[in-house]
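S.K.: from the sequence below, what's the structure:
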Amino acid sequence: MNKYVVLHGIGDLRIEKEPIPDVGPHEVLLKMSTVGLCGSDLSNVYKGYAGDHKASFPLSIGHEASGVVTKCGSAVEHLKPGDRVAVEPGGPCRICDLCTSGKYNVCKAACFHGKPSRGPACLARYFKHQADLCFKLPDDVSQEEGAIIEPLAVGIHACRRANITLGSSVLICGAGPIGLVNLLSAKAMGATNILVTDIRESRLEMAKSMGATHTMLVMEDDPQALAHNVEDIMGCMPESTLECTGVESSISTAIYATRSGGVIVLVGIGGSKLTLPIVNAAVREVDIRGVYRYTNCYPTAIDMIAKGIIDVKPLITHRFRFDEFKNAFEIFRAGTDGAIKCMISCE
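M.R.: The predicted structure follows:
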């Protein structure tokens, strides 16, 4: 029998069982290895929503994942049993205009596994998935690193949307897991002047150790004053800002801080309705762009780790067994003991 974690209501996580699924011609069956917890998981579990997506219970949990192929469908040619893979979650329709133009991440049909009709999500013993959304891991990339490919892909996509390139000046709001993978991605793409902000000194210390040029502890709620501080610390107004908190005041700071003609990318998921100084951005031609997951980023993310250009291992602070999933969520929620990335072993 397959075991997997299901959310039945706010804070109500349970293990359920069902027969191990068979695979279709273009699918593979994975024995799951490692699953990382994400901020959107926390929001669903403890609030019942993530951004403007309301959770529909029961909801299967887990999308940052790696596994080992145990069975291949008849039409699968690029994978074989025993291959270790990173899982790109979701399932676009593949035939709409968005999918065929390369923007499959915003296809109306695309969503993380979690709906009952789609079966278990990744926090499971076994998981069935489309083979072309499973990416083989090189020998020198671990299963834990394979699970972090998913959030790293978010960072790569965000940095691409922000036009970050050699010599860019970048403001990153938030030093949580997503802020830190954006930091790693921005550095890998050539940014040379990077300021990371956060409300926790411990996370800023982590950002500094991972290559941030500057850090700034946020101790007030005045976006314009904070924007002036950003300019003073960086010596300029940043060309690109990656807003990774979703907090209204932080997004306002991002608008005031970004130089005229620059770009702000909204990476963090906040409330569905916000009050922001949009006119300030408009009259200075500051572009505000959204990010929803990633598109065609997994090969790049895997290659960056395999070649040592990006090191995600420092992000992993806590490890748990499969049957300790409730404790993992509580520690990740509280942020105790410096928790940044909590990994659950499904072995």
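S.K.: use CA for all of it now, contacts and neighbours both
M.R.: OK.
S.K.: not counting its neighbours along the chain, what's nearest Ala147?
M.R.: Ala65 (4.1 Å; C-alpha to C-alpha, 6 or more residues apart in numbering).
S.K.: sequence B follows; please return its structure for comparison with A:
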Amino acid sequence: MTVTKAAKTVNQAFVLHPGGKFAFEERHKPTLQSDRDVIVRVIATGLCGSDVHYWQHGRIGPYVVEAPITLGHESTGVVVESGSDVQGLAVGDRVALEPGIACNSCNHCRGGRYNLCQTMRFAATPPYDGTLATYYRVPAECCFKLPSHISLRDGTLIEPLSVAVHSCRLAGDMQEKSVVIFGAGPVGLLCCAVARAFGASTVVVVDVVPARLASALKYGATNTYQMSAEGADRNAADLLATASLDSGAHIALDATGAEPCLNCGIAALAKGGTFVQVGLGKPNLSLPVSQICDKELVFKGSFRYGPGDFKLAVGLLDSRRIRLDDLVTHEFPFSQAERAFENVAGRGGIKSVIYGPDVNEEEAKASLV
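M.R.: Down below sits the predicted model:
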């Protein structure tokens, strides 16, 4: 990986200020805080809908942009410093970053649900800075070596792939089951790929954009359905007919957060089915509670990822049971980071990636094999 002299000493960051203004700033280069820490030079960062939401709205629920903050949390990079107690990682290793640091001592952490840790320090969630900078510090356990055939660019998708892994694991056994997935954006498409990798026999992907539905067929969808302006019951009946699911679907995952999708998914589920909410929309939605009760459905919320999810995501890629081809559709140098935000806000393509300062883009797009 090519590193300029300036990049070795300067920590350049792309910073969001309250009110929605961006600025490039020089920040202090992070230092090792424990013998288990590593410093990673950030090579590529995928943009998430939450990054754009903080830019456009200044908050997500209780998390408010009250001070300047560096965004970004879907990153890969190269280890440039390592603590004395770090094992299994070496300077020069290519890694994907799990961007949340839990306390490891609370009841949730010790109970195997560290994603619910109340003192979680999650990148780009106020007040904690994210990864759109030259360097980022994490504990070694938050670094996952990239498979040799995965580029640093495509490795940025391991974070949203871990979201998909977590939500599909919450849905339970998928072997020979029918699954309906709402939303053909990055997370929805990755949920589709994971569901097929987990053995689902039928995967119906639902969206309103025909081009995105066409993409879903590349990632394991057996059927697609374009939502209409008709009501939830009509759409549910039509999508079930499309896939010949006369008795309803076993599982539904919603990666949109849109009320019509939730209502359609609940209507499309068979009795005893499972609904997993993956994406976030408006904080308060109207749901058909009577249907949830009449069908005795299981309704679950899904929050980020937990123990084993990143490791399983990397394993699925390493075994080539999941492929990331063509998911990254737009790439931007660090100097054009704001353009990347505008592109995502305008729903351009599927996934946008920002390269770190002074990165050789061709090397970032290359695998080791």
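S.K.: just give the TM-score of the two.
M.R.: The pair, once superposed, lands on a TM-score of 0.95 when counted by TM-score structural alignment, normalised by the length of the first structure; 344 aligned residues with a C-alpha RMSD of 1.5 Å.
S.K.: wait, the residue nearest to Ala147 of the first structure touches Cys122, no?
M.R.: Yes - between Ala65 of the first structure and Cys122 there is a contact at 6.4 Å, judged by C-alpha atoms under 8 Å.
S.K.: which residues do the two both contact?
M.R.: Among the neighbours of Ala65 of the first structure, those also in contact with Cys122 (C-alpha atoms under 8 Å, 6 or more residues apart in numbering) are 32, 35.
S.K.: where exactly do the helices run in the second structure?
M.R.: Using DSSP state H, the helices of the second structure run over 5-9, 49-57, 107-110, 158-170, 186-197, 210-216, 232-242, 259-268, 289-294, 309-318, 337-345, 361-364.
S.K.: for the counterpart of Ser228 of the second structure in the first structure, what are its contacts?
M.R.: Under the alignment (TM-score structural alignment), Ser228 of the second structure pairs with Met219 in the first structure. By C-alpha under 8 Å, 6+ apart, the residues touching Met219 of the first structure are Ile199.
S.K.: and of the helices of the second structure, who's closest to Leu89 of the second structure?
M.R.: helix 309-318 (14.9 Å; C-alpha to C-alpha).
S.K.: that closest one maps to which residues in the first structure?
M.R.: The aligned range for helix 309-318 of the second structure in the first structure is 297-306, by TM-score structural alignment.
S.K.: so which bits of the matching stretch are buried?
M.R.: Using 16 or more other C-alpha atoms under 10 Å as the test for burial, stretch 297-306 of the first structure gives 297-298, 301-302, 304-306.
S.K.: can you redo these as CSV with distance to Ile10 of the first structure?
M.R.: Converted to CSV, those look like this (distance: C-alpha to C-alpha, whole Å):
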residue, distance to Ile10 of the first structure
Cys297, 32
Tyr298, 32
Ala301, 33
Ile302, 34
Met304, 37
Ile305, 36
Ala306, 38
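S.K.: farthest pair in the residues you listed?
M.R.: Cys297 and Ala306 (14.4 Å).
S.K.: in stretch 165-179 of the second structure, what counts as buried?
M.R.: Neighbour-count burial for stretch 165-179 of the second structure, with 16+ other C-alpha under 10 Å as criterion, is recorded at 165-169, 171, 174, 177-179.
S.K.: quick one: contacts for the spatially closest residue to Arg323 of the second structure that is not a sequence neighbour?
M.R.: Of all residues beyond its chain neighbours, the one nearest Arg323 of the second structure is Leu317 (6.4 Å), with distances taken as C-alpha to C-alpha, 6+ apart. Residues near Leu317 of the second structure by C-alpha under 8 Å, 6+ apart: 147, 150, 323.
S.K.: can you rerun that using 10 Å?
M.R.: Going by C-alpha atoms under 10 Å, 6 or more residues apart in numbering, Leu317 of the second structure touches 146-147, 149-150, 155, 158, 161, 323-324.
S.K.: do you know how far Met237 of the first structure is from Arg203 of the first structure?
M.R.: 23 Å (C-alpha to C-alpha, to the nearest Å).
S.K.: my bad, Leu226 of the first structure
M.R.: Distance of Leu226 of the first structure to Arg203 of the first structure, computed by C-alpha to C-alpha: 18 Å.
S.K.: tell me where the stretch 51-200 of the first structure has strands.
M.R.: 53-54, 59-60, 64-72, 84-87, 126-130, 134-136, 169-173, 193-198 (DSSP state E, counting those that start in this stretch).
S.K.: give me the nearest residue to Ser50 of the second structure, chain neighbours excluded.
M.R.: Ile60 (7.7 Å).
S.K.: can you find the partner of that neighbour in the first structure?
M.R.: Using TM-score structural alignment, the equivalent of Ile60 of the second structure in the first structure is Ala50.
S.K.: neighbours around that match, how many?
M.R.: Using other C-alpha atoms under 10 Å, the number of residues around Ala50 of the first structure comes to 20.
S.K.: one more: Pro58 of the first structure?
M.R.: Close neighbours of Pro58 of the first structure, defined as other C-alpha under 10 Å, add up to 15.
S.K.: looks like it contacts Leu7 (just checking).
M.R.: Yes - counting by C-alpha atoms under 10 Å, Pro58 of the first structure touches Leu7, with 5.5 Å between them.
S.K.: what sits in contact with each of the two?
M.R.: Contact criterion C-alpha under 10 Å, 6+ apart; residues shared by Pro58 of the first structure and Leu7: 13, 114.
S.K.: which position in the first structure pairs with Pro160 of the second structure?
M.R.: By TM-score structural alignment, Pro160 of the second structure lines up with Pro151.
S.K.: to clarify, my last question referred to Glu25 of the second structure.
M.R.: Match for Glu25 of the second structure (TM-score structural alignment): Glu16.
S.K.: report how many residues lie close to that match.
M.R.: Under the neighbour criterion other C-alpha under 10 Å, Glu16 of the first structure is assigned a count of 14.
S.K.: what's it in contact with, if anything?
M.R.: 1-6, 60, 120, 124.
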